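*Asks:* sequence? don't have it. structure:
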């Protein structure tokens, strides 16, 4: 939006969070509070964003990097003082949208409406206000008999009559920059907190002849996060918004209350998400999938028509028509091609699984490449670690691996080979060969009776 700059106040200590980290870097649905606010501001059409940092500023900068400009407030002396620290970065003309870094539920739609209202009304200051049931702790919006805004009174400085007002200040504004800069030179810290209030600048601008207005938003959007309880409450709201958005886009979520979907997750229509699922990061899920119940998927790509039950998928890529689980784990850097079955109690680690391959149950595949239409028998293992470093197993197409087979890497199994059950394979197997690596079975008849005759033999719990 032309002629608009955004200033976000994010220098506070956040003592009530009881955290070693700055308040604004705590996450809501996988995204830090400050990122939610920056993204809402940029969606208004304003890429010129300034963030005032202070307490543990480097952590905030690590999150936002070079997406914004920074001003520094070394000592937290109030909101007016914070804006003073940034005034040299403000242009000489235009309007500034002032936001707080701990209000992650504010939406770009409300901010656009706020800015448009400010411009259309010809205001010098427009306050984003809200009418709440319990206004305790908030600054009150004071209006005259005609409904015009006169001033804002902080809760600790308010009279009993003023404390009965339910329209509150969200601490978000649009202000005329030249008038704001002039007012900042005139504010003092003569108040109960001994701080420089930005709200005093509003009253000064009015005394200078500026027009003051207020634009009302829902209480939900202006909710500030100052404690772990409020963090939970904000996350609950954001989770509902995200889940409802996916449902409106054609995704079935059986129980939104027990389903957690991160801010950046993409899900195609006609996929069904069962209860208890946690889907995080930059995960992309295709159409006609069934996810869950009780799955965790992080930073992964899932193709169309996949069925994943009671399983974990981390930083991996799955093709189409794949069945995973129950109780499987696909660890980072794995690539699973189309029509693969990963069964119960299977772990895949940093491996490529070819099209049509079956890894049905109780199997570990690590640092391996499996070709097409391979069958991994129950209990088969790629033995990839020698105590110092990892080695690779390569299995060709159409290979049958029997139950309880150990493939001791580095080893290569040729196409169409068979590995006999119970074998421990330490050498390459040629194409089309049958590999057997186990001792020949020997049956010693009458052995048990001989042991009983000699005494000291335990059979069915009895000592003979």
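*Replies:* That came through, no problem. Keep in mind that what you see is a predicted model, and the values were worked out from it rather than measured. Numbering: from 1, shown residues only.
*Asks:* going forward, measure contacts and count neighbours with C-alpha atoms only.
*Replies:* Noted.
*Asks:* Distance check, the closest residue to residue 378 other than its chain neighbours against residue 200.
*Replies:* In space, not counting the residues next to it along the chain, residue 378 is nearest to residue 403; the distance is 4.7 Å by Cα to Cα, 6 or more residues apart in numbering. Residue 403 sits 77 Å away from residue 200, going by Cα to Cα, to the nearest Å.
*Asks:* before we move on, back to that, relative to residue 393, how far out is the residue nearest to residue 378?
*Replies:* 17 Å.
*Asks:* ok, residues contacting the lengthiest helix in the chain?
*Replies:* The longest helix of the chain (DSSP state H) is helix 228-248. Helix 228-248 is contacted by residues 16-17, 28-29, 104-105, 223-225, 252-253, 256-257, 259-263, 267 when judged by Cα atoms under 8 Å, 6 or more residues apart in numbering.
*Asks:* got it, and stretch 310-330?
*Replies:* Stretch 310-330 is contacted from outside by 292-309, 331-349, using Cα under 8 Å, 6+ apart.
*Asks:* Which residue ranges of the chain form helices?
*Replies:* Secondary structure of the chain (DSSP H): helices at 33-43, 57-64, 79-86, 108-121, 160-163, 177-184, 198-207, 228-248, 447-454.
*Asks:* Now distance to residue 9 and mean neighbour count too, for the ones you listed, in a markdown table please.
*Replies:* Rendered in a markdown table, the data for the helices of the chain read as follows (distance: least, Cα to Cα, whole Å; neighbours: other Cα atoms under 10 Å):
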| stretch | distance to residue 9 | mean neighbour count |
| --- | --- | --- |
| helix 33-43 | 10 | 22 |
| helix 57-64 | 12 | 16 |
| helix 79-86 | 7 | 22 |
| helix 108-121 | 16 | 17 |
| helix 160-163 | 26 | 14 |
| helix 177-184 | 16 | 20 |
| helix 198-207 | 11 | 21 |
| helix 228-248 | 18 | 17 |
| helix 447-454 | 83 | 11 |
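*Asks:* try it against this one:
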């Protein structure tokens, strides 16, 4: 069955206390909106329509950055959820199939849940509503199911005492055939206290037409909506707990999993060891058998098999580590390729560079890649040796087996097997050190007596 997504993302989110649209606040390094789109993408939809409002240009930019297939529709006035869905109608005018309505601030709807909603549609339900069993139903709308079918959705303030005992609550997520959905929406009225058009009203309208409505249930955690910073922190905790558990179950060792933070797209291979206090930003892949040592931060990088990173290492976007490489303490690498077996062990910055197989980069080495206007590249060949405290001024090439003497400032390329020394010759002045110290001490004593 063909599917399309309508994702509601027009709300300002006043409880966030932020100038940023609510759906662009992040969980695990990605906007809430991206999580919602990713959930829906498991249905392989033909169309994805994002209904925007507050901060619409920013929301559209984030949606398209995730998938160029995203379309946007604008809800010019905030007149309720049914009104928001109707804003997507023109974009879906030619679509034939089921429309799933999701929410840009609800990041955790699973593929299994959406698949079960799809199955309920295939089983004959004209409208399918996603519900959840609430530990504390409170002010949630109740899904009233009778004889296996969804009869109505009752708002808590309008529910009878008997209806308030129901714990199956409305998540707001729905699906229906496009033609049926917009036909039902056309009959929704705003004769309520808020003067808004409520999506939930379509169930009652459907039942009056003798159409069948069904409820599918999921866990309460799946339906968590993020309306405040407190909700955002709760969502982050839920995501991290799930990601850590999955990593452990997939063969990753973590000494203190509660201190490791993953992003929404982190990929970790089997037999990887992750020590305490490691943070993975977006875009990280770590291959089998690698070890990420404590207090390291990785983002936008690829770590090859059996590589060792850290402790206290920072891998920035564009970093490619080959197998069995070593990146040690207080090393920062950016937009650089480190080939198999190369070592960058201590107190070093490598930026815009290629480091050949088996090369050794000494402590305190810096690739001077920026001239104040442009970035330049450093190429270091296979088995080259760069001595400690060297500055490599790009653009620069050190050929295979090249050797850089410690303390050198290298500004010219170095040939294969050559030794480069670029430092002032040492001069020893006999006895001058002792005389200088004596002079300084005398001056200090004189100043103290004065």
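*Replies:* Arrived safely, thanks for sending. All values reported here derive from a predicted model rather than from experimental measurement.
*Asks:* circling back: corresponding residue for the residue nearest to residue 378 of structure 1 in structure 2?
*Replies:* When structure 2 is aligned by TM-score structural alignment, residue 403 of structure 1 is paired with residue 406.
*Asks:* Roughly how far does that match sit from residue 239 of structure 2?
*Replies:* Using Cα to Cα, residue 406 of structure 2 is found at 47 Å from residue 239 of structure 2.
*Asks:* sorry, back to before: now a PyMOL select for only the buried ones of the contacts of helix 228-248 of structure 1.
*Replies:* In PyMOL, this line selects whichever of these come out buried by 16 or more other Cα atoms under 10 Å:
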select buried, resi 17+28+29+104+105+223+224+225+252+253+256+259+260+261+262+263+267
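*Asks:* residue contacts, residue 363 of structure 2?
*Replies:* Residue 363 of structure 2 makes contact with 344-348, 387-389, according to Cα under 8 Å, 6+ apart.
*Asks:* mind listing the strands for the stretch 151-300 of structure 1?
*Replies:* Secondary structure of the stretch 151-300 of structure 1 (DSSP state E, counting those that start in this stretch): strands at 167-176, 212-216, 252-253, 260-261, 266-267, 272-273, 278-280, 284-285, 290-291, 296-298.
*Asks:* Make CSV from the ones you listed and add distance to residue 72 of structure 1 to it.
*Replies:* Output for those, formatted as CSV (distance: least, Cα to Cα, whole Å):
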stretch, distance to residue 72 of structure 1
strand 167-176, 19
strand 212-216, 29
strand 252-253, 44
strand 260-261, 34
strand 266-267, 36
strand 272-273, 44
strand 278-280, 33
strand 284-285, 38
strand 290-291, 46
strand 296-298, 35
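*Asks:* Neighbours of whatever residue of structure 1 lines up with residue 321 of structure 2, how many?
*Replies:* Aligning on TM-score structural alignment places residue 321 of structure 2 opposite residue 318 in structure 1. Residues lying near residue 318 of structure 1 (other Cα atoms under 10 Å) number 25.
*Asks:* cool, residue 157 of structure 1 as well?
*Replies:* By other Cα under 10 Å, 13 other residues sit near residue 157 of structure 1.
*Asks:* What of residue 127 of structure 1?
*Replies:* Neighbour number of residue 127 of structure 1 under other Cα under 10 Å is 27.
*Asks:* Please list all residues in contact with it.
*Replies:* For residue 127 of structure 1, the contact set (Cα under 8 Å, 6+ apart) comprises 169-174, 212-215.
*Asks:* same thing but 6 Å
*Replies:* Each residue near residue 127 of structure 1 by Cα atoms under 6 Å, 6 or more residues apart in numbering is listed here: 173, 214.
*Asks:* Give me the aligned partner of it over in structure 2.
*Replies:* In structure 2, the residue paired with residue 127 of structure 1 is residue 129, using TM-score structural alignment.
*Asks:* same question, residue 357 of structure 1
*Replies:* In structure 2, residue 357 of structure 1 lands on residue 359 (TM-score structural alignment).
*Asks:* now that match, nearest residue through space, not along the chain?
*Replies:* residue 383 (4.1 Å).
*Asks:* wait, that neighbour sits on residue 401?
*Replies:* Yes. At 5.0 Å, residue 383 of structure 2 counts as touching residue 401 under the criterion of Cα atoms under 6 Å.
*Asks:* picking up where we left off before, what is the burial count for the residue nearest to residue 359 of structure 2?
*Replies:* Residue 383 of structure 2 has 20 nearby residues by other Cα under 10 Å.
*Asks:* ok, residue 156 of structure 2 to residue 129 of structure 2 distance?
*Replies:* 17 Å.
*Asks:* wait, I meant residue 362 of structure 2
*Replies:* 62 Å.
*Asks:* and what of residue 298 of structure 2?
*Replies:* 40 Å.
*Asks:* And residue 389 of structure 2, how far from residue 359 of structure 2?
*Replies:* Distance from residue 389 of structure 2 to residue 359 of structure 2, counting by Cα to Cα: 16 Å.
*Asks:* Counting neighbours, go ahead and name the busier of these two.
*Replies:* Set residue 389 of structure 2 next to residue 359 and count neighbours by other Cα under 10 Å: residue 359 wins out with 25 against 19.
*Asks:* Hmm, residue 381 and that one touching each other?
*Replies:* No. Counting by Cα under 6 Å, residue 381 is not a contact partner of residue 359 of structure 2; they are 7.1 Å apart.
*Asks:* for residue 308 of structure 2, what are its contacts?
*Replies:* Here residue 308 of structure 2 is in contact with 290-291, 326 (criterion: Cα under 6 Å, 6+ apart).
*Asks:* one more time with 10 Å, if that's ok
*Replies:* Residues near residue 308 of structure 2 by Cα atoms under 10 Å, 6 or more residues apart in numbering: 272-273, 289-293, 321, 323-328, 343, 345.
*Asks:* ok, the closest residue to residue 97 of structure 2 other than its chain neighbours - contacts?
*Replies:* If you skip the residues right next to it in sequence, residue 97 of structure 2 has residue 2 as its closest partner in space, 4.7 Å away by Cα to Cα, 6+ apart. Shown in contact with residue 2 of structure 2 (Cα under 10 Å, 6+ apart): 43-47, 95-99, 177.
*Asks:* Could you do residue 331 of structure 1 as well?
*Replies:* So residue 331 of structure 1 contacts 312-316, 347-351, 366 (Cα under 10 Å, 6+ apart).
*Asks:* Mind checking which of those residues are buried?
*Replies:* Among the contacts of residue 331 of structure 1, the ones that count as buried by 16+ other Cα under 10 Å are 312-316, 347-351, 366.
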